[in-house]
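**Q** My questions are about this predicted structure, shown below with the sequence.
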Amino acid sequence: MRQKIGSLGAEIKTQATILGGFVAIIWALEIVDVILRGSLDYFGILPRTIVGLRGILFAPFLHVGFAHVAANTVPFLILGWLVMLRGTKDFFAVSIISAFISGAGTWAFGRPAIHIGASGMIFGYLGYLLFRGYFERSIVGITLSIVVGMMYGGLIFGVLPGQVGISWEGHLFGFIGGAIAAKLLTEQKGSSEL
């Protein structure tokens, strides 16, 4: 019993370190960006340009002001932690797949503006959590999908064009990336159980 509690405590500490580390990085980068008067924002995604390709890697770490970072911090922590409940490997896989598909899709199809922010990954987490229950077809997965849908289902409208200055393209492709990650990780777990 003590060993289970100890390993649970270690797992929670690992999760907090990973999530807290990412949040610390995006806040620190925004502080530096403010000092540099927004210079880091130019490392974002500029669709259909060679220089804009670097944004696929850097965009999730960059934001436009403290309000933007704050708006992404809470959903990142909550949805990221819910993904992490499936395992830290799943968290990293979903983060990478979502960020890449969000970035590549935005680069290929986005409006001609600089696109930055962690919201592509956040929408990836949402897509993953909603579709994991569908692909997995387990009570736990379906229940988690329903709970996430009730808590964050309203975010889905963020994938539609609407607000000026919001990269709905990043949201849409991040969501698609999360759904793809759910399918891939479910298939991977299923084949490893055979």
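**A** The structure has been received and is ready for your questions.
**Q** from here on, contacts and neighbour counts on C-alpha atoms
**A** Fine.
**Q** got the contact list for Pro75?
**A** By Cα atoms under 8 Å, 6 or more residues apart in numbering, the contact set of Pro75 is Ile122.
**Q** now with 10 Å?
**A** Residues near Pro75 by Cα atoms under 10 Å, 6 or more residues apart in numbering: 81, 118-119, 122-123, 125-126, 152.
**Q** a helix runs through it, doesn't it?
**A** Yes - per DSSP: H, G, I helix; E, B strand; the rest coil, Pro75 lies within a helix segment.
**Q** Roughly how far does it sit from Ile12?
**A** Distance, Pro75 to Ile12, by Cα to Cα, to the nearest Å: 18 Å.
**Q** Tell me which residues of the longest helix belonging to the chain come out buried.
**A** Scanning the chain for the helix with the most residues, using DSSP state H, yields helix 2-35. By 16 or more other Cα atoms under 10 Å, the buried positions in helix 2-35 come out as 15, 18-19, 22-23, 26-27, 29-30, 33.
**Q** Kindly reformat those residues as JSON lines containing distance to Ile146.
**A** Formatted as JSON lines, the buried residues of helix 2-35 follow (distance: Cα to Cα, whole Å):
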{"residue": "Gln15", "distance to Ile146": "23"}
{"residue": "Ile18", "distance to Ile146": "26"}
{"residue": "Leu19", "distance to Ile146": "23"}
{"residue": "Phe22", "distance to Ile146": "27"}
{"residue": "Val23", "distance to Ile146": "27"}
{"residue": "Ile26", "distance to Ile146": "30"}
{"residue": "Trp27", "distance to Ile146": "31"}
{"residue": "Leu29", "distance to Ile146": "35"}
{"residue": "Glu30", "distance to Ile146": "34"}
{"residue": "Asp33", "distance to Ile146": "38"}
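**Q** here's the one I want to compare it with:
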Amino acid sequence: MTDNNYFKFSNSVLLVPIIAVLSIWTVYWVELQFKINFNNFGVYPRTLSGLKGILFSPFIHGSLKHLYSNTLPLVVLSAALVYFYKPVAFKVLFYGTLLSGLITWLIGRPSYHIGASGVIYLLASFIFFKGVFAKHYRLIALSLLVVFVYGSMLWYILPIKEGVSWEGHLGGFITGLFFAYFLKADIPKPQKYAWEEDNYNEEADEFLRHFDENGNFVEFKPDDDPELDTTSSSPINITYHFKKKTEE
């Protein structure tokens, strides 16, 4: 499999981010429109009723600022996931969301944990570590881009800001690392040049045949093309034609 066959744009690259964003914004609109509060559908740690939040919490946000801050990263990272890791993208999104929510349920403070930030940390962690583990130049470049743009998010897996579910962030981060290491993706190997192959034969290389034993480039090889044989003893006749300039 080559890079061109693997890294191909498809409708899902746009469809997945659009569905994700419409989902979280629709839920928030329903809350405002009908004056409903869905916070009790979030993850409430170590309670049986709080388990439902593993499924529902990523769609619930406490404020417009909270919703807006999660929208752009969700779009960018989910699109990157589907484009670069399409064969495993839906496994990462679905099972990763469940596992990160379960970790939050196990380690979280006794409070409702809501928001898509756990999923965002899941995606950022997976994309970064998978690129490092794959050792593919394009995926490593993507990993570096994630670090450059979202590297500051790493601090929020620690309890440094009150009111922020660092447990959800940590759960997403751990899950992304876990999936990056254990989830196998059929990633193409970087394309090699002919001389990098194990069975490369220098003598059969048409380009190298244009060099002599001293490394000097020769335009052609007489032995390969009899029509260009320069060893012939036939004389070469050169005829010059002079035209006398006429006076005006």
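**A** Yep, that arrived. Every value quoted in this text rests on a predicted model; they were computed, and no experiment measured them.
**Q** Could you report the TM-score between the two superposed chains?
**A** The TM-score (TM-score structural alignment, normalised by the length of the first structure) is 0.86; 181 aligned residues with a Cα RMSD of 1.8 Å.
**Q** quick one: what helix or strand has the corresponding residue of the second structure for Trp107 of the first structure in it?
**A** In the second structure, the residue matched to Trp107 of the first structure (TM-score structural alignment) is Trp105. Using DSSP states H and E, Trp105 of the second structure falls within helix 86-107.
**Q** right, and the helix or strand after that helix?
**A** helix 117-134.
**Q** Please report how far the residue lying closest to Ala99 of the first structure once chain neighbours are set aside lies from Ser192 of the first structure.
**A** Excluding its sequence neighbours, the residue lying closest to Ala99 of the first structure (Cα to Cα, 6 or more residues apart in numbering) is Met121, at 5.2 Å. The gap separating Met121 of the first structure from Ser192 of the first structure is 26 Å, by Cα to Cα.
**Q** Equivalent analysis for Ile78 of the first structure, please.
**A** With distances taken as Cα to Cα, Ile78 of the first structure is found 28 Å from Ser192 of the first structure.
**Q** Which one of those two is surrounded by more residues?
**A** Using other Cα atoms under 10 Å, the more surrounded residue of Ile78 of the first structure and Ser192 is Ile78, with 14 against 8.
**Q** pretty sure that one is in contact with Leu19, am I right?
**A** Yes - applying Cα atoms under 10 Å, one finds Ile78 of the first structure in contact with Leu19, separated by 9.5 Å.
**Q** if I look at these two, which residues touch both of them?
**A** Met84.
**Q** quick revisit: of the contacts of Pro75 of the first structure, which pair is most distant in space?
**A** Ala118 and Tyr152 (16.2 Å; Cα to Cα).
**Q** Return a ChimeraX selection command for the buried portion of the contacts of Pro75 of the first structure.
**A** To isolate the buried members of the contacts of Pro75 of the first structure in ChimeraX, using 16+ other Cα under 10 Å:
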select :81,118,119,122,123,125,126
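**Q** Closest one to Thr186 of the first structure out of the contacts of Pro75 of the first structure, please.
**A** Closest to Thr186 of the first structure, out of all of the contacts of Pro75 of the first structure and judged by Cα to Cα, is Tyr125, at 14.7 Å.
**Q** Translate the closest one into the numbering of the second structure.
**A** So Tyr125 of the first structure corresponds to Leu123, using TM-score structural alignment.
**Q** so that match touches Leu81, yeah?
**A** Yes - contact criterion Cα under 10 Å: Leu123 of the second structure and Leu81 qualify, at 7.2 Å.
**Q** Show me the common contact partners of those two, please.
**A** Counting by Cα under 10 Å, 6+ apart, the residues touching both Leu123 of the second structure and Leu81 are 89, 92-93.
**Q** from the contacts of Pro75 of the first structure, which is closest to Ile50 of the first structure?
**A** The closest of those, once distances to Ile50 of the first structure are taken by Cα to Cα, is Ala118, at 21.4 Å.
**Q** Find the nearest non-adjacent residue to that closest one, please.
**A** Pro60 (4.1 Å).
**Q** what span of the second structure lines up against stretch 165-175 of the first structure?
**A** Using TM-score structural alignment, stretch 165-175 of the first structure pairs with 163-173 in the second structure.
**Q** Pick out the most distant pair among the buried residues of helix 2-35 of the first structure.
**A** Gln15 and Asp33 (27.1 Å).
**Q** Identify the residue nearest the geometric centre of the second structure.
**A** Phe84 (4.1 Å; Cα atoms, centre = their mean).
**Q** Matching that residue against the first structure, which residue comes up?
**A** Per TM-score structural alignment, Phe84 of the second structure is aligned with Arg86.
**Q** Helix, strand or coil: sort out its match for me.
**A** Per three-state DSSP, Arg86 of the first structure ends up coil.
**Q** Quick one: residues contacting it.
**A** Arg86 of the first structure neighbours (Cα under 10 Å, 6+ apart): 129, 141.
**Q** and if you look at the one 10 residues further on?
**A** Going by Cα under 10 Å, 6+ apart, Ile96 of the first structure touches 57, 90, 102, 121, 124, 177-178, 181.
**Q** Which residue in the second structure aligns with it?
**A** Per TM-score structural alignment, Ile96 of the first structure is aligned with Phe94.
**Q** That match and Leu123 of the second structure, how far apart?
**A** 11 Å.
**Q** With Ala185 of the second structure instead?
**A** From Ala185 of the second structure to Leu123 of the second structure the distance is 15 Å (Cα to Cα).
**Q** do the same with Ser165 of the second structure
**A** 17 Å.
**Q** same thing with Lys8 of the second structure?
**A** Counting by Cα to Cα, the gap from Lys8 of the second structure to Leu123 of the second structure is 20 Å.
**Q** how close does Gly87 of the first structure get to Ala113 of the first structure?
**A** From Gly87 of the first structure to Ala113 of the first structure the distance is 36 Å (Cα to Cα).
**Q** List the contacts of Gly118 of the second structure.
**A** 57-58, 70, 96-97, 100-101, 104, 124, 157, 165-173, 175.
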